[in-house]
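Trainee: no sequence for this one, just the structure:
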């Protein structure tokens, strides 16, 4: 059984992609999540944040379904495992300065954290180019 977040935690962790290209960024994250939580069935992303949109993506030997939603907060990445577990991750924008990104991801991974993703990003210093 994978580790679980505290009853009041909002997020399971954070992710700091290097760019907004989902083909370049999503496979590595999906593989890392699968290694910890088991096979990933699908992911959900905000449709306005990313450079391209498609319905399926080959990741290793699996094909992952991708859902694009305008209603999904751009600061969230949601993955669903084959068992039906949902993993909610903070998405730190690629242009965020390293110290701010690290603080945001640490906050998102804290099992006692109850802040929502946009609030975490607001609580960190302004974004700067990497």
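Mentor: Thanks, I have the structure now. Just so it is clear, the structure is predicted and the values come from calculations on it, not from any experiment.
Trainee: Only C-alpha atoms from now on, for both contacts and neighbour counts.
Mentor: OK.
Trainee: Helix or strand next in line after the lengthiest helix in the chain, which one?
Mentor: For the chain, the helix reaching the highest residue count under DSSP state H is reported as helix 22-37. Scanning forward in sequence from helix 22-37 by DSSP states H and E, the next helix or strand is strand 40-46.
Trainee: here's the one I want to compare it with:
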């Protein structure tokens, strides 16, 4: 029997944050990982996942469809999407967006990212969450821009730096 997905969701799902939660898959194999995620989201929300969207270069073995209880879920892959995100279209509601924590992340930082992503992320970019908790890994096509804004400035830290010893 497959292990339960490592998943966190903002309990309000109020759509005010950058992400609605996070998912920490065990591998980069989309065909192996997506069925358990879809099942968990179906159960937690009491609604059916209809479609999944993900970044093409962030995953291996991406199927076109995933079988689920009484239906086939279409899987779309894109290069223009954020490679740290996965979007799930849900029946009767707004799609949810999850931060994808790299499968090889250490337990402590990954658990911190799961908590942070579910706690509300208004104004925080997904890559900044990963960078701050030390889980970011290279994804093909990424240029390591997690801590830089588009306009050239550095993104402020999510957690204040410890006081210095003077």
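Mentor: Structure received. The model shown is predicted, which means the values in this text are computed figures rather than measured ones.
Trainee: Can you name the residues in contact with the longest helix of the first structure?
Mentor: 2, 17-19, 39-40, 50-53, 57-60, 81 (CA atoms under 8 Å, 6 or more residues apart in numbering).
Trainee: are any of these buried, and which?
Mentor: Neighbour-count burial within these applies to 17, 39-40, 53, 57, 59, 81; the criterion is 16 or more other CA atoms under 10 Å.
Trainee: just these now: which is nearest residue 119 of the first structure?
Mentor: For those, the closest approach to residue 119 of the first structure (CA to CA) belongs to residue 17, at 18.7 Å.
Trainee: Secondary structure class of that closest one, three-state.
Mentor: Secondary structure assignment for residue 17 of the first structure (DSSP: H, G, I helix; E, B strand; the rest coil): coil.
Trainee: For it, which non-adjacent residue is closest in space?
Mentor: Closest residue to residue 17 of the first structure apart from its sequence neighbours, by CA to CA, 6 or more residues apart in numbering: residue 94 at 5.5 Å.
Trainee: Could you check which residue of the second structure pairs with the one you found?
Mentor: Using TM-score structural alignment, the partner of residue 94 of the first structure in the second structure is residue 103.
Trainee: thought its match was touching residue 29?
Mentor: No - the criterion here is CA atoms under 8 Å, and residue 103 of the second structure misses it with residue 29 at 9.9 Å.
Trainee: okay, now residue 108 of the first structure: neighbour count?
Mentor: 28 (other CA atoms under 10 Å).
Trainee: my guess is it contacts residue 11, does it?
Mentor: Yes - using CA under 8 Å, residue 108 of the first structure is in contact with residue 11, at 5.8 Å.
Trainee: Please enumerate the shared neighbours of the two.
Mentor: In terms of CA under 8 Å, 6+ apart, residue 108 of the first structure and residue 11 are both contacted by the residues 89-90, 117.
Trainee: among those residues, who's most crowded?
Mentor: Neighbour tally across those (other CA under 10 Å): the maximum, 28 neighbours, falls on residue 90.
Trainee: What sits closest to residue 127 of the first structure if chain neighbours are left out?
Mentor: Residue 127 of the first structure sits nearest to residue 96 (CA to CA, 6+ apart), 4.4 Å away.
Trainee: Helix, strand or coil: sort out the one you found for me.
Mentor: Per three-state DSSP, residue 96 of the first structure ends up coil.
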